[in-house]
Structures are given as structure tokens and as C-alpha cells.
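**Q** after the sequence you'll find the predicted model.
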Amino acid sequence: MVLNDSEQGSNKKNQRAAARHRRADALRRRALSPVRIIFMILMLPATTAAIAVGVFLRTSEFEGPDALLHLVALAGCQAAEALVPGPYWDGEPGYHARNDTDGDGVACGATAPQFAPPQPAADPQPAAAAPQRQVGTAKFVRP
């Protein structure tokens, strides 16, 4: 039995359509794979962190390596000194006020202890004055 031209053309179209459907099904199976979905969910925090670090490095007042040191110094003095040994002065990369325990403008550095000057013992303390009014301590009377 010999097929005419119209039957051969429709047969080729059916084969192409079937191949297209097979490719679409395979693509759909890969896209909706549970392993792929779980992997994407697990990678979401890493992707978010990478984007946040990239934005910080680009918008920081410091250049790239200094901005990275400044970001690491937020984790504490031990993490910052693992990259670059301190001390870090106020206004420079790596300085954060929370790492400056004594408030002298030097973070993560060994500083000499500062002693308070001695107070004269002859000055008597003034009598306790009436406490000042503070915001938020008002008492309201019912009308």
C-alpha cells in the first residue's frame, strides 16, 4: 500500500507533534522535580545573603576589601582580627561603636587602663533635690 502526499504530510506532522509533546513532558518533569524544588528552597538564604553582601559592598563608603572588613567587624573583634589585626580607629574600616568598649575611639585594640582622677573628700554632697519630671510619667485623672 502506497501513501499519497497528503497522508505522508499528515503523518510527518503527527510525528513532529508527538516529539514536541515528549520534549515538553520531559521539560515539565525536570522543572517540577521535587529534588529541584527542595534545592531551590534550601539555596534561598544563600542567595539572599549574597545579594545583601553585594549591595553592601557597592553602597559602602569604603572600597571593596575595606568594606568587606567593615562588614566582618560587625560579627565582633575576633572575626575582624582574623582578617586584619586591629586596632581600628573611629571613621576607618572595621570600627564599630559596639566594639569600642571604653569609648575612646579605638575598637578591638589593647589600650592602657584609664583611671579616674581622685575626688577631694572635703566636698559634701548636696541634699537630694526633688526628682525631675520625666516624659511618660504623667498621671491622668478621670473626667
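**A** Arrived safely, thanks for sending.

**Q** can we go C-alpha only for contacts and neighbour counts from here?
**A** Will do.

**Q** measure residue 92 to residue 34 for me?
**A** Distance of residue 92 to residue 34, given as C-alpha to C-alpha, to the nearest Å: 48 Å.

**Q** just give the number of residues close to the residue nearest to residue 80 when sequence neighbours are not counted.
**A** Nearest residue to residue 80, sequence neighbours excluded (C-alpha to C-alpha, 6 or more residues apart in numbering): residue 73, at 4.6 Å. Residues near residue 73, counting by other C-alpha atoms under 10 Å, number 25.

**Q** try it against this one:
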Amino acid sequence: MRKRALSPIRIMLMVLMLPVTTIGIAVGVYLRTSEFEHDEALLHLIALAGCNAVENIVPGPFVAGGPGYHKRNDPDGDGVACDTRSVVFEPSAPPQHTEAPAARRVGTAKFVRP
């Protein structure tokens, strides 16, 4: 019995399953403590991966304060994340050419005191 319990294969499987177990516990705790219903909370977690991941499950724009809305998925800042309408960026001024920065030298870092 002891020989079987300490087998290298069993120990290796336990070590490899540790991240899966940890993620399962974390998702379970989030689903129980979230302000959303269980299905909405799961949608909110999936939306953390990005718009492409969540739109494979549920299409549509997600409004601020609702499940699926994350500020990083809202590039124009209008309170609607993962909206399907294309955003056209118009440059306000032509790009300015700037000079290349001076070559770096030893001792020019801001955090080094002379």
C-alpha cells in the first residue's frame, strides 16, 4: 500500500494536476461570491480573455456595469465593450518626424546619483 502511494507516476500526476485544481477552486469561489448570477459570472470571467473569446459564446456589445464588460475591451471609452461596429481612427495631424534620441552612455540613468 505504501509503495503504491509513493509511486513516482502518482506523485507526478498530483503535481501536474495542482494548477487545474487551483483554477477550479478559484472559479468556484468567484461564482459563489460574484454579484452576477452563475451564468453571467462565468461570461464575465470568459470576457477577461478578450472579445474574440466571449463572442464565440455570446455575441453582442456589453455595457458598463453589466456582465462581460471590462474597460480594456472598450477601446473608445464609450461604455460599450466588444461592439461590432468598426471604429475608424482619423489622424488629427500628420505625424511629426522627431530626432533620434542621443546615444546612451554609462552613468546617465535618472536613478543613479553622481
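**A** Yep, that arrived. From a predicted model like this one, the values you see are computed outputs, not experimental measurements.

**Q** work out the TM-score between the chains.
**A** The TM-score (TM-score structural alignment, normalised by the length of structure 2) is 0.73; 90 aligned residues with a C-alpha RMSD of 1.8 Å.

**Q** ok so, going back, can you find the partner of the residue nearest to residue 80 of structure 1 in structure 2?
**A** Mapped onto structure 2 by TM-score structural alignment, residue 73 of structure 1 lines up with residue 47.

**Q** show me what contacts that match?
**A** By C-alpha atoms under 8 Å, 6 or more residues apart in numbering, the contact set of residue 47 of structure 2 is 53, 54, 68, 69, 70.

**Q** give me that answer again for 7 Å
**A** Counting by C-alpha atoms under 7 Å, 6 or more residues apart in numbering, residue 47 of structure 2 makes contact with 53, 54, 68.

**Q** again, but for residue 87 of structure 1
**A** So residue 87 of structure 1 contacts 106, 107, 108, 109 (C-alpha under 7 Å, 6+ apart).

**Q** again, but for residue 19 of structure 2
**A** So residue 19 of structure 2 contacts nothing (C-alpha under 7 Å, 6+ apart).

**Q** distance check, the equivalent of it over in structure 1 against residue 51 of structure 1.
**A** Per TM-score structural alignment, the equivalent position to residue 19 of structure 2 in structure 1 is residue 45. Residue 45 of structure 1 sits 10 Å away from residue 51 of structure 1, going by C-alpha to C-alpha.

**Q** now swap in residue 15 of structure 1 and tell me
**A** 46 Å.

**Q** repeat for residue 26 of structure 1
**A** Counting by C-alpha to C-alpha, the gap from residue 26 of structure 1 to residue 51 of structure 1 is 32 Å.

**Q** the helix or strand hosting residue 48 of structure 1 vs structure 2, average offset?
**A** Residue 48 of structure 1 belongs to helix 34-59 when assigned by DSSP states H and E. On superposition with structure 2, the mean distance recorded for helix 34-59 of structure 1 (mean C-alpha distance after the TM-score superposition for structure 1) is 0.5 Å.

**Q** now do the helices in structure 1.
**A** Using DSSP state H, the helices of structure 1 run over residues 5-31, 34-59, 64-73, 77-83.

**Q** ranking those helices by burial, who's on top?
**A** Comparing these on average neighbours per residue, with mean count of other C-alpha atoms under 10 Å, the densest one is helix 64-73 at a mean of 19.

**Q** what about that one, how far off from structure 2?
**A** Helix 64-73 of structure 1, aligned to structure 2 and superposed, deviates on average by 0.3 Å (mean C-alpha distance after the TM-score superposition for structure 1).

**Q** ok, of the contacts of residue 87 of structure 1, which one's closest to residue 84 of structure 1?
**A** Comparing the contacts of residue 87 of structure 1 against residue 84 of structure 1 with C-alpha to C-alpha places residue 108 closest, at 10.9 Å.
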